[in-house]
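> pasting the structure only:
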């Protein structure tokens, strides 16, 4: 396992060396979007309208942050379960999104899209939202304010810690080993 520091937006050259299990620190701009925001993004794309942020090279964090306490740009910002965005992720990767951040496993369709479009799925530590928020230096709503915590936000991050869960080569940190080969079954 290796350790990388990457700056946004991401490129194929950033993504290609990453392997499942690598530690990555992100600097720059990432965007938040959960279920409702993803549906709205798809509606815009289907109508041929502009998206609220440039998809090419982007990282989307599946998070609904809590309100910002005094003196902070954002409240707790822990990841939500990613499979709820699996319906939308392959299309967004085809349009240039380079990474997503969440928790939990992804569908076979998402894994195939990561390989096809040189993209990656990062895991953020669930239950560590308050700690993760300390890596967020700025936050502003850029679309769908009426969705509250699920609005799309632009976040500025510094040394945002992540693990590569699914890489663009088909590697997966959550892969279950061959139980028989591992001596776990007769």
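Structure received. Not measured: the values here are computed from a predicted model. Residues are numbered from 1 along each chain as shown.
> C-alpha only now, for contacts and for neighbours.
OK.
> Tell me who's in contact with the closest residue to residue 83 other than its chain neighbours.
Spatial nearest neighbour of residue 83, chain neighbours left out: residue 106 (5.6 Å); criterion: Cα to Cα, 6 or more residues apart in numbering. Counting by Cα atoms under 8 Å, 6 or more residues apart in numbering, residue 106 makes contact with 82, 83, 86.
> show me what contacts the second one?
Looking back up the chat, that one is residue 83. Counted by Cα under 8 Å, 6+ apart, residue 83 has contacts 104, 105, 106, 107.
> adding another structure so you can compare the two:
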């Protein structure tokens, strides 16, 4: 099923999404990878103010390339999500509702998605140049010293993703394998 969603993602929106849904996201979300996630967790552990508000937010696991002339951002493909698994449950407990990346997630993350009424989307790897055209604004908002791993706020229009883990316990990676193993 195809759905269009205006960000941010709320519990009610996440509860309506099912594995296999094709979704087009529009609105603002954050970009953060390993190094930024590590710093966010350090802020939490040290009772420091977080650089971003997490309630109902979505994080895209991406390391953008530099923008060329008249571009908002360079290639903007997803990175492997499992590298953020050690941080994701803590962020979902603080209100994070959406994650966009590629690849499988740990059982702990899948359980946290259910517990926190969140959702995990996959963006298509290898299509970074095409995905970058769906990003209409990009601004570094924290950890500029991390370069491509700095936290960015991006605005997207009809950004294409697929629900691969829903908060009813569905996991498209497992279901697809079962379907084709018959």
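Received it, and whenever you're ready, just let me know what you need. Owing to the predicted nature of the structure, the values given are computational and were not obtained by experimental measurement.
> Quick check: TM-score for this pair?
Overlay of the two chains. TM-score (TM-score structural alignment, normalised by the length of structure 2): 0.96; 180 aligned residues with a Cα RMSD of 1.2 Å.
> on that earlier part again, now, among the contacts of residue 83 of structure 1, which is nearest to residue 61 of structure 1?
residue 104 (13.1 Å; Cα to Cα).
> Touching, the closest one and residue 81? I think so.
Yes. The criterion here is Cα atoms under 8 Å, and residue 104 of structure 1 meets it with residue 81 at 5.8 Å.
> Distance from the longest strand anywhere in structure 1 to the middle of the chain?
Longest strand in structure 1, counting residues (DSSP state E): strand 152-166. When distances are taken as Cα atoms, centre = their mean, to the nearest Å, strand 152-166 of structure 1 is centred 7 Å away from the chain's centroid.
> distance of the residue nearest to residue 83 of structure 1 from residue 179 of structure 1?
21 Å (Cα to Cα, to the nearest Å).
> and what of residue 46 of structure 1?
Residue 46 of structure 1 is 44 Å from residue 179 of structure 1, by Cα to Cα.
> now, which of the contacts of residue 83 of structure 1 sits nearest residue 157 of structure 1?
Using Cα to Cα, these come closest to residue 157 of structure 1 at residue 104, 22.0 Å.
> and the closest one, what is it in contact with?
Counted by Cα under 8 Å, 6+ apart, residue 104 of structure 1 has contacts 81, 82, 83, 123.
> what about the longest helix seen in structure 1, how far off from structure 2?
Counting residues, the longest helix found in structure 1 (DSSP state H) is helix 35-46. Comparison of helix 35-46 of structure 1 with structure 2 after fitting gives an average deviation of 0.6 Å (mean Cα distance after the TM-score superposition for structure 1).
> Tell me where structure 1 has helices.
12-15, 35-46, 89-94, 108-116, 129-133.
> Go through the ones you listed and pick out the most buried.
helix 89-94 (a mean of 21; mean count of other Cα atoms under 10 Å).
> What range does that one cover in structure 2?
Counting by TM-score structural alignment, helix 89-94 of structure 1 lines up with residues 88-93 of structure 2.
> with structure 1 superposed, average distance for the matching stretch?
On superposition with structure 1, the mean distance recorded for stretch 88-93 of structure 2 (mean Cα distance after the TM-score superposition for structure 1) is 0.6 Å.
> can you tell me which of the contacts of residue 83 of structure 1 stay in contact in structure 2?
Counting by both residues aligned by TM-score structural alignment, their matches' Cα atoms under 8 Å, the members of the contacts of residue 83 of structure 1 that carry over to structure 2 are 104, 105, 106, 107.
> got the contact list for the second one?
Going back to what we said before, that points to residue 105 of structure 1. The neighbourhood of residue 105 of structure 1, defined by Cα under 8 Å, 6+ apart, consists of 82, 83, 174.
> now swap in residue 41 of structure 1 and tell me
By Cα under 8 Å, 6+ apart, the neighbours of residue 41 of structure 1 are residue 51.
> If we ignore the residues flanking it in sequence, what's nearest residue 9 of structure 1?
With Cα to Cα, 6+ apart as the criterion, residue 9 of structure 1 has its nearest non-adjacent residue at 4.7 Å, and that residue is residue 57.
> How many residues are close by the one you found?
Using other Cα atoms under 10 Å, residue 57 of structure 1 has 19 other residues around it.
> Same question for residue 73 of structure 1.
Residue 73 of structure 1, neighbours per other Cα under 10 Å, totals 17.
> Surely it touches residue 141?
No. Contact criterion Cα under 8 Å: residue 73 of structure 1 and residue 141 do not qualify, at 11.2 Å.
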